[in-house]
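Asker: here are the coordinates; sequence isn't available:
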């Protein structure tokens, strides 16, 4: 997705950042061909609504981080929204309406999650290497974590919480240099202590706990693979391994979510589609937008309705930023919010 990548670099120069983990390297036409051999069945996603158009100031729009709040509304971030435009939106998926929750003059927010500990909304600011939090209504912005971790400032992409409210971050350190220096960082729920759980990763992007909270699924953007990282009771780790090699072609692995059966929903940047795997790496399905949909280049992320199977996928491109819906293979749980 060279056009999108070139626009992304220009955008991040404006935002004061080096690069953007959500950016792939090539475009893929919507619905091109059938799912490849061994890719399971094809699920067609249907357009729900358009949330954004391309911003004149940044030259693009990129939706990410869908997460359901306790009020039943879907929170979505627009990574490249300029100052004054909605950077965090709240969507009534039944009424097909959206309202601005938060904006500022500096952040490039690539993910959103509600904490099980304090109920606040946590955002990763990729441009400034920070984690910030908001009250659910978008007020009371606080800096949760900033500064260096083991001598290097993070490039935080996606986030996930454990049951106790400790935060786990996919740190895309090294992406702009093309080096496998990415990390998984654990931040205690009070924001005071940060620990590197894994390093040497190839631009880690998506991150989600498995159903039992025994380990983390991590998608590595520049290697098109999903790794599995067991997480010990005291934040120690053992036995990280490559779990799935994603046949993405020119598309790259973006955010990741997990349903109640443990299935993985892997977003693709550079193609408006998602790949669905079971926990053992078998390709179960490919979620596609209809072939007639034009100007859409990425399906970065997904959220599945808690206790239901209706899934909401963030899809973006020159045509704007959209929500598409499909029926997931199992019900939504906390891990079904794509970080």
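Answerer: Ah, there it is. Just so it is clear, the model here is predicted, and its values are computed rather than measured.

Asker: Please make it C-alpha for all contacts and neighbour counts, starting now.
Answerer: OK.

Asker: Break down the stretch 1-150 of the chain into its strands, ranges please.
Answerer: Assigned by DSSP state E, counting those that start in this stretch, the strands in the stretch 1-150 of the chain fall at 41-44, 46-52, 63-68, 74-78, 88-92, 97-102, 109-114, 121-125, 130-134, 142-145, 148-149.

Asker: Mind listing residues that contact the second one?
Answerer: I take that to be strand 46-52. 61, 96, 98, 289, 290, 320, 321, 322, 323, 324, 325, 326 (C-alpha atoms under 8 Å, 6 or more residues apart in numbering).

Asker: go again using 10 Å as the cut-off
Answerer: 60-63, 76, 78, 81, 85-86, 89, 91, 93-94, 96-99, 288-290, 293, 312-316, 319-327 (C-alpha atoms under 10 Å, 6 or more residues apart in numbering).

Asker: sorry, back to before: now mean neighbour count too, for the strands of the stretch 1-150 of the chain, in TSV please.
Answerer: Output for the strands of the stretch 1-150 of the chain, formatted as TSV (neighbours: other C-alpha atoms under 10 Å):
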stretch	mean neighbour count
strand 41-44	17
strand 46-52	18
strand 63-68	30
strand 74-78	26
strand 88-92	22
strand 97-102	16
strand 109-114	29
strand 121-125	26
strand 130-134	22
strand 142-145	16
strand 148-149	13
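
Asker: So which residue is smack in the middle of this protein?
Answerer: residue 255 (3.6 Å; C-alpha atoms, centre = their mean).

Asker: and the gap between the closest residue to that one other than its chain neighbours and residue 160?
Answerer: What sits nearest to residue 255 in space, not counting adjacent residues and going by C-alpha to C-alpha, 6 or more residues apart in numbering, is residue 206, at 3.7 Å. To residue 160, residue 206 is 9 Å away according to C-alpha to C-alpha, to the nearest Å.

Asker: take the one below as the second:
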């Protein structure tokens, strides 16, 4: 994997080899600035909440992802590049600002975390090994949910999302290392026995989340800076697909996605510590920014919004370490607000 001077997520295609071998204080309530003439919406200032990780000597970096709230109110976060012995899954008590390790192992490269509405377990995507594994709600009891090829090719699963019945949807970034559009969106039945390709020939799909009413999936493509929409029927089959939003990211690329109770999309930016917020019609409502003097942070990968509240927790990483930053979301958190 490339070091901090490069963009870490774009190097995920080589992370398996590496792992196996080797700020500011402005208030989150600072408010919205006047809308700009560029159509970028207002600016929301995020506040540093707490530091979770430092750069690991073994991997040369740290990369936080997958913030998701458990039923106990804990915020679970993964560190993609954590080596064996360091926490790969952590639980943050956001009330007390405390952190505890939930899981580590010598193999997994976990890029996302979600709780299943079916069995209540915590599911993790293992990018390097093409697997989906699960843990008991508090950690432990690791199980392999899905492993193996899908339509003749192993996945590089990045982000995951669940429908209300517990079926799992995966952004498969296959082809990233070759810069080829071989990526897919894959549906896995809730018992892990059947995997179906819903969309293919995608440019490194990354973020994935259901819309407000579970009628379709939003997914981002990292190397095209676009968000697409898959309309689904009641059986999880695709009825239509179209490009919904083209993100003006500059040097940044589209990372993970979360959706709030008003149906707004929170699009993480890889290569810039910020998030873009859109409504479901594609209008740019806001940009979430870190304080202007913040240094050593390069990407805001993902976000989780407090269930029933508007406090949002954004995972931000770079050579200065891995942090949570907070801001006030535009609407309350729901199941889809745990960044997919």
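Answerer: It's in. These numbers were taken from a predicted model, which means no experiment stands behind them.

Asker: Got a TM-score for the two of them?
Answerer: The TM-score (TM-score structural alignment, normalised by the length of structure 1) is 0.92; 323 aligned residues with a C-alpha RMSD of 1.6 Å.

Asker: circling back: quick one, which of the contacts of strand 46-52 of structure 1 are buried?
Answerer: Those of the contacts of strand 46-52 of structure 1 that meet the buried threshold are 60-63, 76, 78, 81, 85-86, 89, 91, 93, 98, 288-290, 312-316, 319-327, by 16 or more other C-alpha atoms under 10 Å.

Asker: okay, and the common contacts of residue 206 and residue 160 of structure 1?
Answerer: Joint contacts of residue 206 of structure 1 and residue 160 (C-alpha under 10 Å, 6+ apart) are 111, 169, 170, 216, 338, 339.

Asker: Next, format those as CSV and append secondary structure and distance to residue 142 of structure 1.
Answerer: Listed next are these as CSV, based on DSSP: H, G, I helix; E, B strand; the rest coil; distance: C-alpha to C-alpha, whole Å:
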residue, secondary structure, distance to residue 142 of structure 1
111, strand, 16
169, strand, 18
170, strand, 20
216, strand, 27
338, coil, 22
339, coil, 19
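
Asker: Spit out the contact partners of the nearest residue to residue 101 of structure 2 once chain neighbours are set aside.
Answerer: With sequence-adjacent residues excluded and distances taken as C-alpha to C-alpha, 6+ apart, residue 101 of structure 2 is closest to residue 90, at 4.6 Å. Residues near residue 90 of structure 2 by C-alpha under 10 Å, 6+ apart: 52, 67, 74-79, 99-104, 139.

Asker: Mind doing that once more with 6 Å?
Answerer: Taking C-alpha atoms under 6 Å, 6 or more residues apart in numbering as the criterion, residue 90 of structure 2 is in contact with 76, 77, 100, 101, 102.

Asker: List the members of the residues you listed that persist in structure 1.
Answerer: Retained in structure 1 (both residues aligned by TM-score structural alignment, their matches' C-alpha atoms under 6 Å) from the contacts of residue 90 of structure 2: 76, 77, 100, 101, 102.

Asker: Which single one of those residues is nearest to residue 307 of structure 2?
Answerer: residue 76 (13.6 Å; C-alpha to C-alpha).

Asker: ok, residues contacting the host helix or strand of the residue nearest to the centre of structure 1?
Answerer: Assigned by DSSP states H and E, residue 255 of structure 1 falls within strand 252-258. Strand 252-258 of structure 1 has contacts (C-alpha under 6 Å, 6+ apart) with 24, 205-206, 221, 224, 264-269, 300-301, 335-338.

Asker: wait, what's in contact with the residue lying closest to residue 98 of structure 2 once chain neighbours are set aside?
Answerer: Leaving aside its chain neighbours, residue 98 of structure 2 sits nearest to residue 92 (5.8 Å; criterion: C-alpha to C-alpha, 6+ apart). Shown in contact with residue 92 of structure 2 (C-alpha under 6 Å, 6+ apart): 74, 75, 98, 99.

Asker: which among those gets closest to residue 193 of structure 2?
Answerer: Looking across these and measuring by C-alpha to C-alpha, the closest to residue 193 of structure 2 is residue 75, at 29.2 Å.

Asker: State the distance from the residue nearest to the closest one when sequence neighbours are not counted to residue 86 of structure 2.
Answerer: Counting by C-alpha to C-alpha, 6+ apart, residue 69 is the residue found nearest to residue 75 of structure 2 once chain neighbours are left out, at 4.5 Å. Per C-alpha to C-alpha, residue 69 of structure 2 is found 21 Å from residue 86 of structure 2.

Asker: Equivalent analysis for residue 178 of structure 2, please.
Answerer: In terms of C-alpha to C-alpha, residue 178 of structure 2 sits 30 Å off from residue 86 of structure 2.

Asker: Wait, a helix at residue 335 of structure 1?
Answerer: Yes: membership of residue 335 of structure 1 in a helix is supported by DSSP: H, G, I helix; E, B strand; the rest coil.

Asker: Looking at residue 206 and residue 160 of structure 1, which one has more neighbours?
Answerer: residue 206 (33 against 27; other C-alpha atoms under 10 Å).

Asker: can I assume the more buried one is in contact with residue 219?
Answerer: Yes: counting by C-alpha atoms under 6 Å, residue 206 of structure 1 touches residue 219, with 5.0 Å between them.

Asker: Adding distance to residue 234 of structure 2, write the contacts of residue 90 of structure 2 out as CSV.
Answerer: Shown next, in CSV, are those (distance: C-alpha to C-alpha, whole Å):
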residue, distance to residue 234 of structure 2
76, 30
77, 31
100, 39
101, 38
102, 35
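
Asker: on that earlier part again, can you add distance to residue 12 of structure 1 and give the strands of the stretch 1-150 of structure 1 back as JSON lines?
Answerer: Putting the strands of the stretch 1-150 of structure 1 into JSON lines (distance: least, C-alpha to C-alpha, whole Å) gives the following:
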{"stretch": "strand 41-44", "distance to residue 12 of structure 1": "33"}
{"stretch": "strand 46-52", "distance to residue 12 of structure 1": "19"}
{"stretch": "strand 63-68", "distance to residue 12 of structure 1": "15"}
{"stretch": "strand 74-78", "distance to residue 12 of structure 1": "13"}
{"stretch": "strand 88-92", "distance to residue 12 of structure 1": "18"}
{"stretch": "strand 97-102", "distance to residue 12 of structure 1": "20"}
{"stretch": "strand 109-114", "distance to residue 12 of structure 1": "12"}
{"stretch": "strand 121-125", "distance to residue 12 of structure 1": "12"}
{"stretch": "strand 130-134", "distance to residue 12 of structure 1": "16"}
{"stretch": "strand 142-145", "distance to residue 12 of structure 1": "21"}
{"stretch": "strand 148-149", "distance to residue 12 of structure 1": "21"}
